[in-house]
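Student: Below are the sequence and a predicted model for it; my questions follow.
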Amino acid sequence: MTMQPIDVIHTTMSFEEPERIPVIPLIGVYASTITGIPMKDLLIDPRAQSDALLKSMRKFKYDGVLNVMDLTVEAEALGAEVVFPPDELPYINRSPLEEMEDIEDFSLEDSKDSRIPVFVKSTRLLSKAVGDSHLVSSYIIGPFTLAGHLLGVAKLLETTLEDKASVQDFVSSCRSILTPYLNQLIEAGAHNIVILEPTASNSVISPQYFRDFSAPYIQRMITQIHSNGAAATLHICGKTNQIVENMCDTGADVLSIDSAVDLTNAKQTAHERSVLLGNVDTTLLLRGTSTEVKNAAEKCIHDASNGGGFILSSGCDFPIKTPQENLTALLHASSK
């Protein structure tokens, strides 16, 4: 009997070889392109978001669904000024903190007037629709990245040089602030929480800074996720070749890795510790031919699928103008 998509995922997450290679592309707002539902609606309307994501998954038949990746949701709920350009992802225009100490006044305990309920409800709708058959995942910002959003990344990095202990306390507070939202996503039915920590990329900070200012607080988040019965994925954009082992040390069940990472080396480091998810280049998805995409996806499978512990995906969120035939090419590679 053919396995359900979620069973294929569970098999590979047990480091056993499934009957086929599971695939979960990071679709996000690209679902707007697939379905014609306006992008802005996906960011403010939970039903529009879940409908677009479900229609996309059912059309292309992949193994799991993630809600929309929006890196501004939590900071906006805490007072950051966010801009919504037409047909583009929102960005933070002004950080809400002048001093780290002011974070004592911040809380997500009551976030009903923010967009956080949009993402909690979309998770609930996704879980209700396909939670028995597919992996349902929800994003949450990482603590070091939230710290940069609240204080400003440049100021945060400058302060790490001047007062390491205070920055660590600040990042720890950011981690604590996220707890209510994290709990809501799991209660809504997320099987898997994806921690987004792009500011901890080695494209931004050194491996030692990752170990000092990000990893300990991610580890605490993951302990909390596991205690609530969900799995945890750690997604860090860009270069992470030098910290794959440290990422495994956080206890993450899955590492979502970008195309800048050598997948063969990552597999050697992570196997039987953390599942790898990735890592077809999103620029190739946007600009390459379907043959090039298929070849890249097949190389990922060749490099990382032996012995289970691998989910084929994009290296990061799908660009909104990606040709749909390139998504098809990625999926066809997984079915060989």
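Tutor: Sure thing, it's come through.
Student: okay, CA-based contacts and neighbour counts for the rest of this
Tutor: Fine.
Student: For the residue lying closest to residue 94 once chain neighbours are set aside, list the residues it contacts.
Tutor: Excluding the flanking residues, the one nearest residue 94 by CA to CA, 6 or more residues apart in numbering is residue 81, at 5.0 Å. With contacts taken as CA atoms under 8 Å, 6 or more residues apart in numbering, residue 81 has the following neighbours: 92, 93, 94, 95, 96.
Student: dropping in the other structure now:
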Amino acid sequence: MNGKELIIKAFQGKATERAPWVPYTGVQIANLKGYDAQEVLQDGEKLLECLLESNKQYTPDGQPVVFDLQIEAEILGCDLLWAKDSPPTVRNHPLADTKEIPGKIPSKSEGRIPMVLDVMNKMKAAVGDTTALYGLVCGPFTLASHLRSTNIFMDMYDDEEYVKKLMAYATDVSIAVADYYIEAGMDIIGSVDPLVSQISPDMFTQFMATDYKRFFDHVRSKGVYSSFFVCGDATKNLEAMALTGPDCLSIDENIDIVEAKKVTEAHNILISGNMQLTVVMLLGNQKDCQKAAIDLMDKMGTKGFILAPGCDIPFGVPVENIVGVGQAVQNIEATRTFLSSYVKEVVDIDVEMPDYENLDYVLIEVLTIDSATCAACGYMKAAADDMIGIFGDKKVKVIERKILEPENIARLGILGVANLPSMAVNGKVTHVSLIPNRAELEKEIASLV
């Protein structure tokens, strides 16, 4: 049984011979050919070259063709800030100062969509018989946030009808792009919506459930499987997400996957995840990654589960770490024996913390995976940066603590932070996996200035 057959069997709800393996390698694959992130996201030939090489080296059962949540936003008027080691970020929000509802639906000939479709067709011809191919669209809430900015969080309280209309529009865009990807031969359509973790279940039900059900019903009507990707601690929303009808929930390391599987099993859907991106895959070695993969496979079994990273693999993850996971999946008992005497080295890091008691300004620390690559992290940092605009940079200072740096992992332990993104104000953790609206945060900071 080849990898694609294994994935399809899992989506059909059947037990599999082993856990299927889907590395969410976005721009990381550029390393295989010496390119940077911007090159593979703008040059179809380079993207295809790297995809084919990653298919060979990482031995995936399924793989995404492109992992970039800004493709739709760019067509709809968002300027992008490009980087060499991450996907681009949205630099401006065309609806930030207006409550218009756009009518534009991206066509197959606009923006980078033609390049993506061309690469999808070529990947389908090259490996489509043996590898399940994922077409990933930007989820409606994240797309709406790209267009409206963090204002959308205040809109949920001030203008409910506008949010519903904007969500319906963003869903129409997602459905249109999903259709293009289905026509190009994608086996699974994923809606990637990091910001879903940043709202309450009531907000999700009120503003998103209907449109998400519409999206997944549409994908199913096309005879294609679907997956609902979320980043951050979306534990509180898993039940509501499952009720919208996806075939799979893809979760990250902030969520207890064993407990989450109880939700997916109750709804007869798959769960995918949730290897630690930074602590294990980026900062660990090959053996650390293999051990983490085996531990996860042992816990989850061979039914209703797909082994995957928690989200898009960072650019800097060593190639050998991903190769090692593929080896462990393909040869689990041999790898288990190989690792039987391995003990991970513990490194103590001395970290100098700010003198919170004697600061003459309000210090906002935004604790993130990386605001350049994690949409939820980016919007939480944007909320903090807004406070500088309100109070001035003499009274408020903002520091981002990315867990890409080992010393910041130690800081998280000292502050008692378990989930990302989070925000600490003067050393006190005040917002965990929930982006505060501007009025709420302004009131909080005003009491300290």
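Tutor: Looks like it arrived, so ask away. Bear in mind the structure is a predicted one, so any value in this text is a computation, not a measurement.
Student: May I ask you to confirm that residue 134 of the second structure belongs to a strand?
Tutor: Yes. According to DSSP: H, G, I helix; E, B strand; the rest coil, residue 134 of the second structure belongs to a strand.
Student: What's the match for it in the first structure?
Tutor: Under the alignment (TM-score structural alignment), residue 134 of the second structure pairs with residue 137 of the first structure.
Student: gap between its match and residue 118 of the first structure?
Tutor: Applying CA to CA, to the nearest Å, one obtains 15 Å for the distance of residue 137 of the first structure from residue 118 of the first structure.
Student: Same question for residue 304 of the first structure.
Tutor: According to CA to CA, residue 304 of the first structure and residue 118 of the first structure sit 35 Å apart.
Student: Which residue ranges of the first structure form strands?
Tutor: 64-66, 81-83, 91-94, 135-141, 192-196, 231-236, 254-257, 275-280, 310-314 (DSSP state E).
Student: if we compare the ones you listed, which one ends up closest to residue 168 of the first structure?
Tutor: Comparing the strands of the first structure against residue 168 of the first structure with CA to CA, the closest turns out to be strand 135-141 (16.8 Å).
Student: quick one, which of the strands of the first structure is packed in tightest?
Tutor: Most buried of those, by mean neighbour count (mean count of other CA atoms under 10 Å): strand 310-314, with a mean of 29.
Student: chain center to it, what's the gap?
Tutor: The gap between where strand 310-314 of the first structure is centred and where its chain is centred comes out at 13 Å by CA atoms, centre = their mean, to the nearest Å.
Student: just to revisit the earlier point, residue 304 and residue 118 of the first structure: which has the busier surroundings?
Tutor: Summary of the neighbour comparison: residue 304 of the first structure and residue 118, criterion other CA atoms under 10 Å, with residue 304 having more neighbours (24 against 21).
Student: what does the more buried one align to in the second structure?
Tutor: Aligned partner of residue 304 of the first structure by TM-score structural alignment: residue 300.
Student: Likewise for residue 23 of the first structure?
Tutor: Checking TM-score structural alignment: residue 23 of the first structure goes with residue 21.
Student: List the contacts of its match.
Tutor: 60, 61, 62, 306, 307, 308, 326, 329.
Student: Identify the spatial nearest neighbour of the alignment partner in the first structure of the last one, chain neighbours not counted.
Tutor: It stands for residue 329 of the second structure. In the first structure, the residue paired with residue 329 of the second structure according to TM-score structural alignment is residue 334. Nearest in space to residue 334 of the first structure, with sequence neighbours left out and distances taken as CA to CA, 6+ apart, is residue 21 at 5.3 Å.
Student: Check the burial of the one you found by counting its neighbours.
Tutor: 22.
Student: before we move on, what about residue 110 of the second structure?
Tutor: For residue 110 of the second structure, the neighbour count with other CA under 10 Å is 14.
Student: Closest one of the contacts of residue 81 of the first structure to residue 53 of the first structure?
Tutor: residue 92 (24.5 Å).
Student: what does that closest one align to in the second structure?
Tutor: Alignment note: residue 92 of the first structure maps to residue 90 in the second structure; criterion TM-score structural alignment.
Student: same question, residue 184 of the first structure
Tutor: Using TM-score structural alignment as the criterion, residue 184 of the first structure maps onto residue 180 of the second structure.
Student: so that match touches residue 108, yeah?
Tutor: Yes. At 6.9 Å, residue 180 of the second structure counts as touching residue 108 under the criterion of CA atoms under 8 Å.
Student: Spit out the contact partners of the most centrally placed residue in the first structure.
Tutor: The first structure has residue 194 as the residue nearest its centroid, 4.3 Å off, counting by CA atoms, centre = their mean. Shown here is residue 194 of the first structure, whose contacts under the criterion CA under 8 Å, 6+ apart are 137, 138, 139, 140, 232, 233, 234, 235.
Student: what's the distance between the first one and residue 240 of the first structure?
Tutor: I take that to be residue 137 of the first structure. With distances defined as CA to CA, the gap from residue 137 of the first structure to residue 240 of the first structure amounts to 22 Å.
Student: try residue 41 of the first structure
Tutor: From residue 41 of the first structure across to residue 240 of the first structure, the span is 33 Å (CA to CA).
Student: What's the match for the residue nearest to the centre of the first structure in the second structure?
Tutor: Residue mapping for residue 194 of the first structure onto the second structure gives residue 190, with TM-score structural alignment as the criterion.
Student: same check, this time on residue 82 of the first structure
Tutor: Checking TM-score structural alignment: residue 82 of the first structure goes with residue 80.
Student: Repeat that for residue 160 of the first structure.
Tutor: Mapped onto the second structure by TM-score structural alignment, residue 160 of the first structure lines up with residue 156.
Student: excluding its backbone neighbours, what's nearest its match?
Tutor: If the residues on either side of it in the chain are set aside, residue 156 of the second structure comes closest to residue 163, at 6.4 Å by CA to CA, 6+ apart.
Student: does that neighbour really touch residue 157, like I thought?
Tutor: No. Look at residue 163 of the second structure against residue 157 with CA under 8 Å: they stay out of range, at 9.5 Å.
Student: neighbour-wise, which of these two wins?
Tutor: In this view residue 163 of the second structure and residue 157 are compared by other CA under 10 Å, and residue 163 has more residues nearby, 24 against 11.
Student: returning to what we had before: give the contact list for the residue nearest to residue 156 of the second structure.
Tutor: When contacts are taken as CA under 8 Å, 6+ apart, residue 163 of the second structure is in contact with 152, 155, 156, 207.
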